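Chemist: Fold the following and give me the result.
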Amino acid sequence: MVNAIRTTFLLAVLTGLFMAIGFVIGGRGGMMLALLMALMMNMFSFWNSDKIVLRMQNAKAISFQQSPDLHEMVARLSQNAGIPSPQIYLIESDQPNAFATGRNPENAAVAVSTGLIKRLSYDEIEGVVAHELAHIRSRDTLTMTITATLAGAISMLAQFGLFFGARNSNSPIGPIGSILMVIVAPIAALLVQMAVSRVREYEADRDGAEITGNPEALARALDKIANHAKQISNVYARRSPGMAHMYIINPLAGKRGDNWFSTHPNVKNRVAALMEMAKEQQLSQNESWPRSRHNAAQQTGHAQSAPRSAGWRVPKTARDQRDNNDTSKGPWG
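Modeler: All right, here's what the predicted structure looks like:
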């Protein structure tokens, strides 16, 4: 409840910044026009957020035939989360990462990269998918899309203001004030965007760990993804940096300066919180049956994550099919 109130307040701040720039450029009329623009952009984002994000990140839908294991995993975890199973997409990127999008649980999608499937074990992929399902269940996907839309609109309007509002001697706060406004407002919008994202990430970590019953697996996954993100570039994220906050780990961490205004909490803090949760769970496991089948297997000495990880293969994409017409190996290559 506290996080919901905080998120609502931060979204109101973004709308206020948007209206303030409109006021600088065109007075009260400009402020009302900016408010109307914000409402229209949010309406557009509400209905088309999933399509926009997936297209910008070049994510392609995966059928059950292409990836039965991944579909079964998502369906099972969605049942644990109490939401409909979302559509599944694949991003052709060697950087391990994932994100969720969609306006509600009934119209949602989870996108994972080929690098995630190649580099993480089965239970670690489970943790990542559960984290994204937690975002969907909490409707964070819509919140984050609206936040990105408003933050981007503020930057665009600020640039417009540099050419018009700052040169207008009749500006309500004067030319100097106009210049300061159009410089400070985008930075303030970015800070608000960071605050919204960090609040939602901690909550999704906790909820995702509860969905799988395996906080330690998600902690390992976060650590691995963060390390690889520093070394492997994500081309699609670099083309659309405004969408970086939607990934489970900042996909832009590899370039100098990208972490100055990071939209994600410190990975070490997230891992520490999950490991503390794992310790608490371990204490309670003597009194209750573990919720995750992987935890149960580990307790009996028959963990399934290693064998499943060894057989986990990346689904073939359209590009792969063009390069190799031999389908005798099946959809998993």
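Chemist: rest of the way, CA atoms for contacts and neighbours
Modeler: OK.
Chemist: All the helices of the stretch 201-333 of the chain, residue numbers only.
Modeler: For the stretch 201-333 of the chain, applying DSSP state H, counting those that start in this stretch gives helices covering 215-229, 235-239, 267-284, 293-300, 305-310, 318-323.
Chemist: what comes up buried for the fifth one?
Modeler: Counting neighbours by 16 or more other Cα atoms under 10 Å, one finds that the buried residues in helix 305-310 are 305, 309.
Chemist: Contacts for that helix, please.
Modeler: Helix 305-310 has contacts (Cα atoms under 8 Å, 6 or more residues apart in numbering) with 120-123, 294.
Chemist: And for the closest residue to A209 other than its chain neighbours, the neighbour number?
Modeler: Using Cα to Cα, 6 or more residues apart in numbering and skipping residues adjacent in sequence, the residue nearest A209 is P215, 4.5 Å away. Counted with other Cα atoms under 10 Å, the neighbours of P215 add up to 27.
Chemist: And this one, please, so the two structures can be compared:
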Amino acid sequence: MFKRIALFLATNLAVLALLSIVMAVLQGVFGVSFAGNSGLLLFAALFGFGGAFISLALSKWSAKRATGAQVITEPRTEVERWLVETVRRQAEMAGIGMPEVAIYDAPEINAFATGMNRNNALVAVSTGLLRSMSRDEAEAVMAHEVSHVANGDMVTMALIQGVLNTFVIFLARIVGRVIDSALSGNRDGGPSFFYFIIVLVLDMIFGLFASMIAMWFSRHREFRADAGAAQLAGRHKMIAALERLAQNHGQSTLPNQIQAFGISGAVSHGMKRLLMSHPPLAERIAALKNAPLDTDAVRQGVIS
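Modeler: Reported below is the predicted structural model:
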């Protein structure tokens, strides 16, 4: 617990230091002015969206390194051939480019999709999934991940994160100025040392609320990906896959940066539920059982 807190604080301090250095370079070398709230908002947007889209651009590379996923370039076994052909067929149905297909070593039943855009994505499944699921269930899981790609979820989440990052950076510094000014007797000078501590605390507080908003969107897109998988593979297969996950559900071992794009998310209760990237499996199963499905949804762009 203390290690996580220390890491979180160190990360925020590093971000603050980087913000200060870049601002100084832009002002001193390039003459860019960040005076006033409009300048601060521009600066916040550059960092907010820049960080989100750099992460998106590196998502495939970082996911492969973090999980040790091995891309299937030339299928060597019948299982690998089946995986590649299944994803190829689903990608064609969804109207997207053929994603890279990979396998990573993990005991859990899980899979994930990531990538910069719909035509340059990665779909990876765990060895635990291949051992524990039937072909029909595994097909539905891959259809779920292909639906994430077809829905543009990676780009959408990057845009949402960019907006949230921008307002966290902007509001933390605006509110920090007000609090620092009040504590220092409303003097006209520059910010005191305590301003940077105040901003650090506000970054964490506003960042927590921003994470809640981002995770609400993440949970919503899981329902859409489930519905898309039902279109691509069949409703009964997707329900069976989710029921299998519910029977074997445990904590996800995926790295934090890609955990939101897995089929199986971590289980949380109480207030922590607001930070869940996935809805409870029981709710996802109920939504699939109760929702009418349009047989022409894929062709009409419902999942794209």
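Chemist: What lines up with R221 of the second structure in the first structure?
Modeler: Under the alignment (TM-score structural alignment), R221 of the second structure maps onto R200 of the first structure.
Chemist: Isn't its match up against L142?
Modeler: No - look at R200 of the first structure against L142 with Cα atoms under 8 Å: they stay out of range, at 11.8 Å.
Chemist: doesn't A272 make contact with the residue nearest to A209 of the first structure?
Modeler: No - between P215 of the first structure and A272 there is no contact, the gap being 10.4 Å when judged by Cα under 8 Å.
Chemist: report the longest helix in the first structure, please.
Modeler: helix 2-56 (DSSP state H).
Chemist: Show me what the helix or strand following that one is packed against.
Modeler: As assigned by DSSP states H and E, the chain's next helix or strand after helix 2-56 of the first structure is strand 59-61. On a contact count with 3 or more Cα pairs under 8 Å, 6 or more residues apart in numbering; DSSP states H and E, strand 59-61 of the first structure meets strand 87-91.
Chemist: how big's the offset between the strand it packs on and the second structure?
Modeler: For strand 87-91 of the first structure, the mean deviation from the second structure after alignment is 1.0 Å (mean Cα distance after the TM-score superposition for the first structure).
Chemist: buried set for that strand?
Modeler: Of the residues in strand 87-91 of the first structure, those buried (16+ other Cα under 10 Å) are 87-91.
Chemist: and the match of R221 of the second structure, how many neighbours?
Modeler: Applying other Cα under 10 Å, we find 22 residues neighbouring R200 of the first structure.
Chemist: What residue, apart from its backbone neighbours, is nearest it spatially?
Modeler: Nearest to R200 of the first structure is D140, by Cα to Cα, 6+ apart, at 6.9 Å.
Chemist: again with P265 of the first structure
Modeler: R198 (5.3 Å).
Chemist: before we move on, back to that, return the distance of the longest helix of the first structure from the chain's centre.
Modeler: 19 Å (Cα atoms, centre = their mean, to the nearest Å).
Chemist: now stretch 283-303 of the second structure
Modeler: Mean C-alpha position of stretch 283-303 of the second structure versus that of the full chain (Cα atoms, centre = their mean) differs by 22 Å.
Chemist: I would like the residues contacting it, please.
Modeler: Contacts for stretch 283-303 of the second structure (Cα under 8 Å, 6+ apart): 93-94, 147, 150-151, 223-228, 231-232, 235, 239, 242-243, 304.
Chemist: Mind checking which of those residues are in strands?
Modeler: Of those, none are assigned to strands by DSSP state E.
Chemist: Now do the strands in the stretch 51-200 of the first structure.
Modeler: 59-61, 87-91, 98-104, 107-113 (DSSP state E, counting those that start in this stretch).
Chemist: in the second structure, what residues pair with the shortest one?
Modeler: Read it as strand 59-61 of the first structure. Mapped onto the second structure using TM-score structural alignment, strand 59-61 of the first structure covers residues 69-71.
Chemist: go on, the last one?
Modeler: The counterpart of strand 107-113 of the first structure in the second structure, using TM-score structural alignment, spans residues 120-126.
Chemist: residue boundaries of the helices in the stretch 51-200 of the second structure?
Modeler: Along the stretch 51-200 of the second structure, counting by DSSP H, counting those that start in this stretch, helices occupy 59-67, 78-94, 127-132, 135-150, 153-183, 193-233.
Chemist: and the second one, what does it pack onto?
Modeler: On a contact count with 3+ Cα pairs under 8 Å, 6+ apart, helix 78-94 of the second structure meets strand 100-104, helix 135-150, helix 193-233, helix 297-300.
Chemist: and the helices of the stretch 51-200 of the second structure as JSON lines, adding distance to G50 of the second structure?
Modeler: Below are the helices of the stretch 51-200 of the second structure laid out as JSON lines (distance: least, Cα to Cα, whole Å):
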{"stretch": "helix 59-67", "distance to G50 of the second structure": "14"}
{"stretch": "helix 78-94", "distance to G50 of the second structure": "29"}
{"stretch": "helix 127-132", "distance to G50 of the second structure": "34"}
{"stretch": "helix 135-150", "distance to G50 of the second structure": "21"}
{"stretch": "helix 153-183", "distance to G50 of the second structure": "7"}
{"stretch": "helix 193-233", "distance to G50 of the second structure": "17"}
